[in-house]
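K.L.:
pasting the sequence and the predicted coordinates here, then a few questions.
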Amino acid sequence: MWERGRPPRKQRPAPLILPASALVSPPPPRFVFPRSLFALAARAMPSRRPSPVILLLLALAFALLFLLLSPSAPSASRLSHSFVSTSPSSSASSPPSPVKIYLYDLPSKFTYGVVRSYMSARGPSGSPDAAAVLADEELRYPGHQHSAEWWLFKDLRRRGPRDRPVARVDDPAEADLFYVPFFSSLSLVVNPIRPPAAANASDAAATVGPSYSDEAMQDELVEWLERQSYWRRHRGRDHVFICQDPNALYRVVDRISNAVLLVSDFGRLRGDQASLVKDVILPYSHRINPFKGDVNVDSRPALLFFMGNRYRKEGGKVRDTLFQVLENEGDVIIKHGAQSRVSRRMATQGMHSSKFCLHPAGDTPSACRLFDALVSLCVPVIVSDHIELPFEDVIDYSNISIFVDTSKAVQPGFLTSMLRRVSSERILEYQREIQRVSAPSFLVHAAICILVHLMLYVLSVNRNQFCTYI
């Protein structure tokens, strides 16, 4: 990870080379979404779905951690031999034992209760509280870029087929990992910035409900966990949390830093709280509608598109400079805009009709804009020196995006001149590669590669130290 004020990261290492058998299937016309979080299926899901990268990454996280925490972790030599002999046929004939996950039965205020509080805080004044009368299974998670916490919770609650790589167990004594399903990112934004207006002062006084405190919820969650014997057993090292929002669980992160954290980046975490050794980079859920057409350049007249907040803190200060450099370029669309339904519609149209999509740093190094661009077949142009990306050990991001150093990107004329020199055929290659890495066959074999690579690294560098913790 990179801490604030440190120099940019070193040059990215070359990704692992996947077996040729992983690449034989033709790419799908667009991103394919799994019905289950851990298994691909043909049936469609409701309209709000996480991207396939999110779904596979979570499965990888749990499988990897099971291997790390297992007292009988395989040796590096045996892992290497298994990797060499892996093929689709051999994998299908001898599936690995599932990772056993214990899903904590938290008090409902930490799960469905967060959704109810969110809905109640936005309900029209003076009307009955719809969230209060809905059953748990009828509640819908709000559209949110950090919705992986919802999809993982729902998937673990569903009893899936026996051949899934993750098996939920009812007896915690059988568990390899313990999942804590607190909706930490949604809890952070339960209280709206602009509360619903009441008709008059008396109505406002009558409709004010119990206040919601995310800080109090965090404290109560950790206090509850600290009373659990399985948390105390290894001081939380075999527990898993999702805290995708950069500020999620900020109040208690020091108390849960032993646990595995599924995060979007490390922008607001110190080195003693999180690292790439124990934690997992989790992609954002895309917020705009995926592009439904095939690869094409002619239908994308704009050279470069960006829409978002112009003024950001930390590394995001570069945005204002980029606006000044790009706003007068004729074939560049760059707009200031906050999150809203209208903005999402405009962003969808802009990304679907542009060859390249700008991804500058914000308050933190990453944002859901990158994944919006990928589902739009709009080649990302990443201007974020400290960014960490999911699947970097498997996916060569230089084949699906363009990285530009901040110092060069802010030079007048540099970005546009560079992008105009990219040929139409090269843009089509980027688009085809984006499609290819979303193919189910690629993702399955990518899982094998990243697991083996990370296991070899951890076993050779950190295994002795790691095992002393547990």
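P.N.:
Okay, I see it.
K.L.:
C-alpha from now on. contacts and neighbour counts both.
P.N.:
Fine.
K.L.:
the stretch 301-450 of the chain: strands as residue ranges?
P.N.:
Here the stretch 301-450 of the chain has its strands, by DSSP state E, counting those that start in this stretch, at 302-308, 332-336, 354-360, 379-383, 402-403.
K.L.:
need the winner for burial among those strands.
P.N.:
Stretch with highest mean neighbour count among the strands of the stretch 301-450 of the chain: strand 354-360 (a mean of 27; mean count of other C-alpha atoms under 10 Å).
K.L.:
comparison target below:
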Amino acid sequence: MERSAAHGGKRSLPRLLFLAALSATPWLLIVYLHLSVLNGAPASSPQPSLVDAVASDGGKDAQRFLLEQEERLRKLPPSRDATTAAAAAAEDVCEGRYVYIHDLPSRFNVDILRNCREWYRWINMCVYLSNGGLGEPVDNADGAFADEGWYATDHFGLDLIFHSRMKQYECLTDDSSRAAAVFVPFYAGFDVVQHLWGSNASVKDAASLELVNWLTGRPEWRTMGGRDHFVLSGRTAWDHQRQTDSDSEWGNKLLRLPAVQNMTVLFVEKTPWTEHDFAVPYPTYFHPAKDAEIFQWQQRMRGMKREWLFTFAGGTRPGDPNSIRHHLVRQCGASSLCKLIQCRKGERKCLIPSTFMRVFQGTRFCLQPTGDTYTRRSAFDAILAGCVPVFFHPASAYTQYKWHLPDEHETYSVFIAEEDIRSGNVSIEETLRRIPPHVAEKMTETVINLIPRLVYADPRSKLETVKDAVDLTVDAVIDRVKKLRKEMHGVAAS
């Protein structure tokens, strides 16, 4: 019995192995397919087949089954390898971000620059157009700046700087059909300034009207009726808001032209009641060519010893009954914790950037009242120096630079209402002294972290990891155009 059982067991062993192999086959196939996908290898890779693994068992049904499975596997499309995937990703990096720049006739930009000596009666502006619009390098003899990246930039000189930077944008295209947005390099700010004094209304408006006629006749315009176009003026929107055709009224009527109202229009200060214009930061003196220049400057501002609690740099407005500047001068002058830089007409010290930049670097809070308009370039100079701005009107920053400044205004600034200053109900010193030191230090750190977002990089180079004011602006414009495009498609579908 034992022999017979042993003998029978030997005969049944091959059958058991065959059945085990057959039952394991589906699981082996699953593992095989899983490993093929993970390794990125084609399913039909010339490895030893599963057929060979069980052929010695003589199972014809099993061989037929496995042959059918391998045949099906060969018909599957091969998976992309890492190289193909990387190439595809590289091709798509600009998808949805392409910008097309109109090749405007020279009369809309380059020819305007040739007249730079005549823009103002009291100063030759040509010197400010060098180095891609940055101006000449500043004198750093007193160490208020860094040795590289600092220029005597005009606060209304953004037309050329922005255009120069756009030429370096990483996702430019010559095919407007691929463009997410279309840039119009019209030097609107430089155009209006050359006609602000002494020109009649028709002369002031001439270039703007010619531009509209040129743009609306282009095929690129017809795609979205200009809603994918954006244009910039380095001046405030008030210079382009003339309401009548009176020769004596200030500015031109660029912003009031229907075609321009279809575009996204950029200014250093927007109007409070319109929705198609947006504010971008005033250009400062700092134009880094490398990421390291930004990081080094930020670190330097973190290490500054801020001896003054607050500072006011500026002049009074004796002819403006609404101005609060004389109140600020009085309060600052009466406080031992305030550094006053009072600028009177024609005073040379306030024309030298280092005069106030050095003081800002040693101050915790910088007072930023309204000037001729709601906004001031000084607010950005202060942030650049790590000085927390104190605003007195919402339109000085909060309703303006929504693309570049945080929505949480209290994290980077202090607000004191103009009415409270006029009435004499508020002491600026006491208000600022009530801010706990650790909170003030945190606000300073927030301000220093904002610096990259507010500077315009040197247009002759390219930052690697940091987005500057132009990068953020273009991103925001593209997002706006995408929303407008969806709205247009929605209306068309309905």
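P.N.:
Yep, that arrived. What you are looking at is a predicted structure, and each value in this text was computed from that prediction instead of being measured.
K.L.:
circling back to that earlier point, ok, which of the strands of the stretch 301-450 of the first structure comes nearest residue 123 of the first structure?
P.N.:
Closest to residue 123 of the first structure of those is strand 302-308 (C-alpha to C-alpha; 27.1 Å).
K.L.:
now that closest one on the second structure. Mean distance?
P.N.:
Its matched residues in the second structure lie on average 2.0 Å from strand 302-308 of the first structure after superposition (mean C-alpha distance after the TM-score superposition for the first structure).
K.L.:
that strand vs strand 379-383, what angle?
P.N.:
Put simply, strand 302-308 of the first structure runs at 60 degrees to strand 379-383, going by axes from the mean of the first three to the mean of the last three C-alpha atoms, to 10 degrees.
K.L.:
Throw the strands of the stretch 301-450 of the first structure into a markdown table and include distance to residue 370 of the first structure, thanks.
P.N.:
Output for the strands of the stretch 301-450 of the first structure, formatted as a markdown table (distance: least, C-alpha to C-alpha, whole Å):
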| stretch | distance to residue 370 of the first structure |
| --- | --- |
| strand 302-308 | 11 |
| strand 332-336 | 15 |
| strand 354-360 | 6 |
| strand 379-383 | 6 |
| strand 402-403 | 11 |
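K.L.:
which stretch among those comes nearest residue 267 of the first structure?
P.N.:
strand 354-360 (14.0 Å).
K.L.:
residue 316 of the second structure touches residue 325, doesn't it?
P.N.:
Yes - contact criterion C-alpha atoms under 8 Å: residue 316 of the second structure and residue 325 qualify, at 5.1 Å.
K.L.:
the stretch 151-300 of the second structure: strands as residue ranges?
P.N.:
181-184, 229-232, 264-267, 277-279.
K.L.:
can I get those strands in JSON lines including mean neighbour count?
P.N.:
What follows is the strands of the stretch 151-300 of the second structure, written out as JSON lines (neighbours: other C-alpha atoms under 10 Å):
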{"stretch": "strand 181-184", "mean neighbour count": "24"}
{"stretch": "strand 229-232", "mean neighbour count": "24"}
{"stretch": "strand 264-267", "mean neighbour count": "24"}
{"stretch": "strand 277-279", "mean neighbour count": "24"}
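K.L.:
and of these, who's closest to residue 35 of the second structure?
P.N.:
Residue 35 of the second structure sits nearest to strand 181-184 of all those, at 44.2 Å, using C-alpha to C-alpha.
K.L.:
whereabouts in the first structure does the closest one align?
P.N.:
Aligning strand 181-184 of the second structure against the first structure (TM-score structural alignment) gives residues 177-180.
K.L.:
with stretch 14-23 of the second structure instead?
P.N.:
Counting by TM-score structural alignment, stretch 14-23 of the second structure falls onto no part of the first structure.
K.L.:
ok, the residue nearest the centre of the first structure - contacts?
P.N.:
The C-alpha lying nearest the average C-alpha coordinate of the first structure belongs to residue 283 (C-alpha atoms, centre = their mean; 2.2 Å). Neighbour list for residue 283 of the first structure: 53, 54, 264, 368, 371, 389, 390 [criterion: C-alpha atoms under 8 Å, 6 or more residues apart in numbering].
K.L.:
quick one on the thing from earlier: and of the strands of the stretch 301-450 of the first structure, who's closest to residue 130 of the first structure?
P.N.:
Minimum separation from residue 130 of the first structure across those (C-alpha to C-alpha) falls at strand 302-308, 32.6 Å.
K.L.:
quick one, which of residue 316 and residue 325 of the second structure is more surrounded?
P.N.:
When neighbours are counted by other C-alpha atoms under 10 Å, residue 316 of the second structure and residue 325 differ, and residue 325 comes out ahead with 23 against 18.
K.L.:
export the contacts of residue 283 of the first structure as TSV, with columns for distance to residue 246 of the first structure and neighbour count.
P.N.:
As requested, the contacts of residue 283 of the first structure are exported to TSV (distance: C-alpha to C-alpha, whole Å; neighbours: other C-alpha atoms under 10 Å):
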residue	distance to residue 246 of the first structure	neighbour count
53	19	21
54	17	22
264	7	26
368	12	17
371	17	22
389	15	17
390	16	18
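K.L.:
closest one of these to residue 152 of the first structure?
P.N.:
Nearest to residue 152 of the first structure among these, with distances taken as C-alpha to C-alpha, is residue 54, at 9.8 Å.
K.L.:
which position in the second structure pairs with the closest one?
P.N.:
Per TM-score structural alignment, there is no equivalent position to residue 54 of the first structure in the second structure.
K.L.:
I'd like the next helix or strand past the helix or strand harbouring residue 54 of the first structure.
P.N.:
In this assignment (DSSP states H and E), residue 54 of the first structure forms part of helix 52-69. Next in sequence after helix 52-69 of the first structure, counting helices and strands by DSSP H and E, comes helix 76-85.
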